[in-house]
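A.B. asks: this one's structure only:
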């Protein structure tokens, strides 16, 4: 199968698909709707921001974003790797890693030196990809402890 990754800004019709995945994977009761999330994806960027969709052949098979902000308790940190999601049928094929590397490349191209993420389930995946734990935080909307991670892009393999 051939893999390709497209920027949603170049293919805005993908935004509702990405929004649906994000609401399904990361949404919470009373949180953003698919329509609200779609609008955020298509909103003018605050800095180097972009959402991406990975295609496995002709089938959309995952998403990840470069986001200005992502963790309300840490507005001092920017930008973020956010919303990494691969549907269950496509897991185990390296798609998450490909998406992470793609976002890292986009950040590097925008002159970003350090990229941030938080996770409550996937710290081992990110550690295998060269990310380093930078502490623990509370994600305030869910009142959930998360792992804060960073990736220094200067000198990191592309």
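C.D. replies: Nice, thanks for sending it over. Computed from a prediction, not measured in an experiment: that's the story for all the values here.
A.B. asks: please make it C-alpha for all contacts and neighbour counts, starting now.
C.D. replies: Fine.
A.B. asks: measure stretch 117-129 end to end?
C.D. replies: In terms of C-alpha to C-alpha, to the nearest Å, the two terminal residues of stretch 117-129 are separated by 13 Å.
A.B. asks: wait, I meant stretch 11-31
C.D. replies: First-to-last residue span, stretch 11-31, C-alpha to C-alpha: 25 Å.
A.B. asks: can you tell me the helix or strand for the residue sitting nearest the centre point of the chain?
C.D. replies: By C-alpha atoms, centre = their mean, the chain has its centre lying nearest to residue 82, at 2.6 Å. Element membership for residue 82 (DSSP states H and E) is strand 80-85.
A.B. asks: name the residues that touch that strand?
C.D. replies: Applying C-alpha atoms under 8 Å, 6 or more residues apart in numbering, the contact partners of strand 80-85 are 21-22, 25-26, 62-70, 96, 99-100, 103-104, 115-118.
A.B. asks: got another one to weigh against that:
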């Protein structure tokens, strides 16, 4: 059976796990935020809309997720919304799951009346460019080159 996508708000038992995956994967972004604080912020974000997360499940096993974020880059508060927190568990990779999650987030943003969505990445700009995202600018953050990208919805 193919994995199913659903909103994390309906499966809050997975919130702390997904938040810990994100905290570990993007550790440089969360260096100043202890894991319990991030887990609390992320869980609250499922209700207040700050981090509306779409997850992939195989039965009740969490495989990955992606978030529609109100804000994801401190120096670009003028831009919103954001595709953020894209992560697929290593054992579930290579099956197109990230792309399904990304498309689900883009569809939600469009359904909410948005016409453009943003992301930032330091190592996946080619992946996103192949999927219609366009580089808006390059910048330095967390001691890494970053790409700010956007996609029309």
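C.D. replies: Noted; the coordinates are in hand. These numbers were taken from a predicted model, which means no experiment stands behind them.
A.B. asks: what span of the second structure is the strand holding residue 82 of the first structure aligned with?
C.D. replies: Using TM-score structural alignment, strand 80-85 of the first structure lines up with residues 82-87 of the second structure.
A.B. asks: what do we get in the first structure for residue 11 of the second structure?
C.D. replies: Aligning on TM-score structural alignment places residue 11 of the second structure opposite residue 11 in the first structure.
A.B. asks: how many other residues sit next to that match?
C.D. replies: Number of residues near residue 11 of the first structure (other C-alpha atoms under 10 Å) recorded here: 11.
A.B. asks: what about the helices in the first structure?
C.D. replies: Per DSSP state H, the first structure carries helices over the ranges 15-26, 34-42, 95-109, 123-128.
A.B. asks: looking at the ones you listed, spot the one closest to residue 136 of the first structure.
C.D. replies: For residue 136 of the first structure, the closest of the helices of the first structure is helix 123-128, at 11.4 Å, according to C-alpha to C-alpha.
A.B. asks: quick check: the aligned partner of residue 123 of the first structure in the second structure vs residue 78 of the second structure, distance?
C.D. replies: Aligned counterpart of residue 123 of the first structure in the second structure: residue 125 (TM-score structural alignment). In this view, residue 125 of the second structure and residue 78 of the second structure are 21 Å apart by C-alpha to C-alpha.
A.B. asks: please say which of the two ends up with more neighbours.
C.D. replies: residue 125 (19 against 9).
A.B. asks: measure that one to residue 114 of the second structure for me?
C.D. replies: Taking C-alpha to C-alpha, one finds residue 125 of the second structure at 22 Å from residue 114 of the second structure.
A.B. asks: right, I'll call it a day here.
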